[in-house]
Each structure stands twice: as structure tokens, then as C-alpha cells.
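Peer 1: Any chance you can model this:
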Amino acid sequence: MLAITTYPATTIDPKLPDLLIVHGLFGSARNWGVIARHLADVRTVHVVDMRNHGSSLRAETQSYPDMAGDLAEVITSLGAPMDVMGHSMGGKAAMHLALTRPELIRKLVVADIAPVAYSHDQSQYIAAMRALDLTGLSSRSEADRRLSATVDDPALRAFFLQSLDLKAQPPVWRLNLDVLEDQMPLIVGWSGIDGQFGGHTLFLTGALSHYVKPEYRETIRNLFPKSHFARLPGAGHWLHAERPREFEQAVQVFLKA
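Peer 2: Here you go, the predicted structure:
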């Protein structure tokens, strides 16, 4: 089963189920620690490491049916139904789960992704991580300096470096880069699954992001007829990192409504 980090509720609202948070490509549960603690004000929050990420299993595939199956195993073991929130790749895995096992999910939050195939590729970041000189590396600041040679955006560097284990000798990436590169067409693609999820679904996007275009809304509504749309001003694709407090507020209002 996937590695799980659990944040117990500060106080329990018996009307609300547990919340499961699913990170995106190159992420891990540790990226969501602060947000998970804040969302655990009235419910227990679980955050997973997806397959080939963090401390979870190393597998040969990264398909959405497989990732959705991993999430189904987590929810059935901890107690269904749950509310589920997924970002990017994690949002697609959560959507696939909602369309195939709708009984496991009460409400769904999809952060800056749509149920469509994309033409872009993220393999350049795998190349950048592979190219990072790990020789004698002992500090995150030095790792950031070295990674800046291939990744300009400091926020992206900070995000990627959370998956670098500096305690290992030599340091290692907590990512199965070989499989992620091999499976990239599946990750940026979409399984084309039919079906509908009848629960309320929030598509929360960054106003500066182009991942959820207006022309995708018909496809979204066909699959998620109770869909709602909201945008965070000043945020791009990594909206939870760029506008964390606004992100939390939007999620809380939707899930508690």
C-alpha cells in the first residue's frame, strides 16, 4: 500500500469524512504538510506518497488505472467514503477513481488539471534532476545553487528539492526517475474512461495557469455533472504553493458546504 502521513483532527465534526490529499508529479506528502495541518481543524487528513514517489512502492507503471487502484486501497483500508483532493497528476488519478469507484468519494477537489490529454512534456525536469551534481552535496542551499544551472524558477527548484534525500550518502532522489520518464506519455495523457461521478466536484485553478481551458468545460461537465469552478488570482499551476492560505480557504468552503 502507499505510504501515508496522517494528521489527526484538532476537533471532530461528525458530519465530515476524512480527507485524502493526493500530490502531483515529482511531489510527495511532505509538500502538503502545512496545508494538511490547517485542513485538519475539524477532520482527520491523510496525505499519500504516490507510487514511484517519496517512500511508496517502486513500480513499473504509472498509469491512471494503477494509481486509482492504489488510492482505492488506501480509502478502503482507512474507511470509505472520504473527501479527496488531488493536484495535477494526483487530480487525474482522483478523477479516474471517482469515475470508476464513485462509492469511495463524497466530494472531490481537482486542483489545476482537467480530464484531457496534454501535449506538453515534463521530461526536461527529469533531465535536470539527473544532471544535478550530487558529489559532496550536504546542504539544500548548495543543491539549489547547482540546480539553478538548469531550472530558472526558484519556486520549482524548492519544490523539486523536497524530493532530494540529503541524509543519504550520497544524496538520492526520492523519485523513480526511470519509470516516470518511461511513463510520461501516460502521465500527461488521459485514460479516456467513460462514466460519471455524481458527487460535487470543485475544479480549482490558478488564474495564471492554462491547464484548465474554457473549452474543456463541456468534457468536465459530461463526466462531473455537479462540477463547480473557481480560480485563485495571482496563482499558476502550483497554486497551493503560490497562494496556500487562499487555496485552503477555497477548499474549506467547498468541503464544508
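Peer 1: CA only for contacts and neighbour counts going forward, please
Peer 2: Noted.
Peer 1: quick one, longest helix in this protein?
Peer 2: For the chain, the longest helix by residue count, based on DSSP state H, is helix 64-78.
Peer 1: List the contacts of that helix.
Peer 2: Identification of contacts with helix 64-78 by CA atoms under 8 Å, 6 or more residues apart in numbering yields 1-2, 50-51, 81-82, 92-94, 96-97, 101, 104, 186-187, 190-191.
Peer 1: Could you list which of the residues you listed belong to helices?
Peer 2: Using DSSP H, those in helices are K92, A93, A94, H96, L97, L186, I187.
Peer 1: Now for the second one: which residues touch it?
Peer 2: This means A93. A93 neighbours (CA under 8 Å, 6+ apart): Y64, P65, M67, A68, G86.
Peer 1: Please apply the same query to the first one.
Peer 2: Shown in contact with K92 (CA under 8 Å, 6+ apart): Y64, G86, V110, I113, A114, P115, W190.
Peer 1: what comes into contact with stretch 44-53?
Peer 2: Counting by CA under 8 Å, 6+ apart, 2-9, 12, 17-23, 26-29, 32, 36-37, 39, 55-59, 62, 67, 70, 174-176, 179-180 sit against stretch 44-53.
Peer 1: Using neighbour counts, trim these to the buried set.
Peer 2: Those of those that meet the buried threshold are 2-9, 17-23, 26-29, 32, 36-37, 39, 55-56, 62, 67, 70, 174-176, 180, by 16 or more other CA atoms under 10 Å.
Peer 1: Out of these, list just those in strands.
Peer 2: Among those, DSSP state E puts I4, T5, T6, Y7, L19, L20, I21, V22 in strands.
Peer 1: Between all of these, which two are separated the most?
Peer 2: Y7 and V22 (14.1 Å; CA to CA).
Peer 1: related to what we said a few turns ago, could the ones in strands among the buried ones among the contacts of stretch 44-53 be laid out in a markdown table, adding distance to R145?
Peer 2: Output for those, formatted as a markdown table (distance: CA to CA, whole Å):
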| residue | distance to R145 |
| --- | --- |
| I4 | 31 |
| T5 | 30 |
| T6 | 33 |
| Y7 | 33 |
| L19 | 36 |
| L20 | 34 |
| I21 | 31 |
| V22 | 29 |
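Peer 1: I'd like the structure of this one too, to check against the first:
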Amino acid sequence: MSLHRTELGQTGSRVVFCHGLFGQGRNWTQIAKALSADHRVLLLDMPNHGRSPWTETFDYLDLADIVADAIGDEPVTLVGHSMGGKIAMCLALRHPELVERLVVVDVAPVAYASGREFVGYIETMRGMDVASIERREQAEEALREAVPNPVVRSFLLQNFRRTEDGWRWQVNLDLLGEHMASLTGWPGEALGPATYDGPVLWVGGAGSDYISDEHAGEMDRRFPRNRRVLVKGAGHWVHSEQPEVFLEVLRRFLA
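Peer 2: Here you go, the predicted structure:
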């Protein structure tokens, strides 16, 4: 499977970004441009998202292997947010020779109890009468009641694209909706006793509940060389809510 990719920078070490659910590689463009003077940056659209192909099942181990193929043989700094963070962690545990260092953004190596919020988004997006849409403004209005937050609504609408046959969702809504338990889960048993011994940075939002003290034990077990940073004034989307702080933290880790 050939993932859609955007590359920036021509010198320095490689940094690869894995976005979260409903995202695209271009979500990291601001951070990537800032790094590109000193690093070769690769932005990937994860499977079932953006311009990358779709899969028939959702399995974090398979997704990690697909991303590993896209990276190639040269070790990289791997950065992953949310769903992309779980893919990145699985990749580091399965292919440690490819990961020089790991950055996990606001997610832990655990199964989360619920994906109700995401299920609601998917049901709303799937239920929209796409055939009747002529302008993007109509799509935004159709989402307004179910997704009142304008930032989240704008984020979701990045997946809404005009094609020769009209508008369509780029993200594989059917697959993600049907496999929400796998998406919010964690393949701990399938990973066996695997650990990653390289340096790991966890960056969480102080206003988010995706990383908590109760997750520390599993973090330490799987990734013994980790340190954790909480960014004030940020929730789950740390890198977009506090981009300057996130960039400074990332640069220090890369150095």
C-alpha cells in the first residue's frame, strides 16, 4: 500500500508525522515547515484517511506495518497524535530498528472505555445527504447542530472534497464506524512482552484526559525511557492549540 506523502526539507535527520482520527498529513504542515530548515520531514496520510488508500479491516499492528513500509530503512524520529500515536507506538514496538526516538501526543498505550464522541461524528457524517450538497457552506450547515464547536466542525470538513462526480468524504467512515472498539482499543496481547528502549517523549494537553497518572505504569513498562510533558492551555489537539510551545518541546527533544 502506497501512502500519500508530503516531504519537506533536504538536510538533517528524518522526522515522520502520523496524524490522528479524521486528520491528514497536512495537519502538521505548520510544525513541519518550522522543522524543515534542520530536518527532512515526512507527512503521511494514514490508511483510510486523506489521499491514502483504504483497508478492509482496522488493526493497529497492520497499520503500523504499512507505515513502516512507507518510512523505509533509515531510522527516524516518529511523531504520532491520538490514533497516529497508537500506530507510532505499535511501530516502535514491532520495528524498533526504524525508530531512533518516539514522540507520542496525547494518547497512552491503553484501551479507552468509550469512543462515543467519535461515533457521533461518524454517524452525523454518514447520515448527511452528500448528493444534495452543492457548496461547502451547505455541508457546514448540515453539521452545525450535531457538531456545535466550530473548530471541530472545520476540522471534520477538511475531509469533505469535491470530485468530478460531486462531493464526497475522503475518510473511510464505514470502516471506522464499524471498528470503533478496535480504534479506541490497544492490541496489548498481540504485542506480547515487546518493549521499546529508545528515548520517548509524551506530550499531553493539561486540559485533556487522554493521559493520566493511571496510565503511567503501562507507559513505563512498554517504554522505559520516557518522559512526560503537559502543555498548559491545551486539550487533546496539543499541536494545533499551542503550536509554539509544542514546537519548542519537540525541538529540544530532537536536539
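Peer 1: Serialize the ones in helices among the contacts of helix 64-78 of structure 1 to CSV and add fields for distance to F224 of structure 1.
Peer 2: Listed next are these as CSV, based on distance: CA to CA, whole Å:
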residue, distance to F224 of structure 1
K92, 13
A93, 14
A94, 12
H96, 11
L97, 12
L186, 22
I187, 21
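Peer 1: Show me which pair in these is furthest apart.
Peer 2: It's L97 and L186 that sit farthest apart of these, by CA to CA, at 15.9 Å.
Peer 1: The two: which is more packed in?
Peer 2: L97 (25 against 16; other CA atoms under 10 Å).
Peer 1: Quick check: chain neighbours aside, which residue is closest to the aligned partner of that one in structure 2?
Peer 2: Alignment note: L97 of structure 1 maps to L91 in structure 2; criterion TM-score structural alignment. Closest residue in space to L91 of structure 2, ignoring its immediate chain neighbours: A64 at 4.8 Å, by CA to CA, 6 or more residues apart in numbering.
Peer 1: Can you tell me how far the equivalent of that neighbour over in structure 1 is from L2 of structure 1?
Peer 2: Using TM-score structural alignment, the equivalent of A64 of structure 2 in structure 1 is A68. A68 of structure 1 sits 11 Å away from L2 of structure 1, going by CA to CA, to the nearest Å.
Peer 1: wait, A9 of structure 1 sits on A40?
Peer 2: Yes: at 4.7 Å, A9 of structure 1 and A40 qualify as touching, with contact defined as CA atoms under 8 Å.
Peer 1: Can you show me the helices along the stretch 151-255 of structure 2?
Peer 2: For the stretch 151-255 of structure 2, the helices defined by DSSP state H, counting those that start in this stretch cover 173-178, 180-184, 188-191, 216-222, 238-241, 243-254.
Peer 1: Tell me the gap between stretch 150-166 of structure 1 and the middle of its chain.
Peer 2: In terms of CA atoms, centre = their mean, to the nearest Å, the centre of stretch 150-166 of structure 1 is found 16 Å from the chain centre.
Peer 1: swap that for stretch 128-144 of structure 1, please
Peer 2: 24 Å.
Peer 1: what about it, start to end distance?
Peer 2: This stretch, stretch 128-144 of structure 1, spans 12 Å end to end (CA to CA).
Peer 1: Over to stretch 4-12 of structure 1?
Peer 2: Start-to-end, stretch 4-12 of structure 1 (CA to CA) is 20 Å.
Peer 1: next one: stretch 132-151 of structure 2
Peer 2: 24 Å.
Peer 1: same thing with stretch 7-22 of structure 1?
Peer 2: 14 Å.
Peer 1: ok, V110 of structure 1 - contacts?
Peer 2: Counting by CA under 8 Å, 6+ apart, V110 of structure 1 has contacts M85, G86, H87, S88, G91, K92, A94, M95, T201, L202, F203, L204.
Peer 1: and it, what element?
Peer 2: Secondary structure assignment for V110 of structure 1, by DSSP states H and E: strand 105-111.
Peer 1: In structure 2, point out the residues matching the helix or strand just after that strand.
Peer 2: Using DSSP H and E, the helix or strand that follows strand 105-111 of structure 1 towards the C-terminus is helix 123-131. Matched against structure 2 by TM-score structural alignment, helix 123-131 of structure 1 falls on residues 119-127.
Peer 1: average distance between the matching stretch and structure 1?
Peer 2: For stretch 119-127 of structure 2, the mean distance to aligned residues of structure 1 following superposition is 1.2 Å (mean CA distance after the TM-score superposition for structure 1).
Peer 1: Go ahead and name everything in contact with that stretch.
Peer 2: Here stretch 119-127 of structure 2 has contacts from L143, A146, V147, L173, D174, L176, G177, M180, using CA under 8 Å, 6+ apart.
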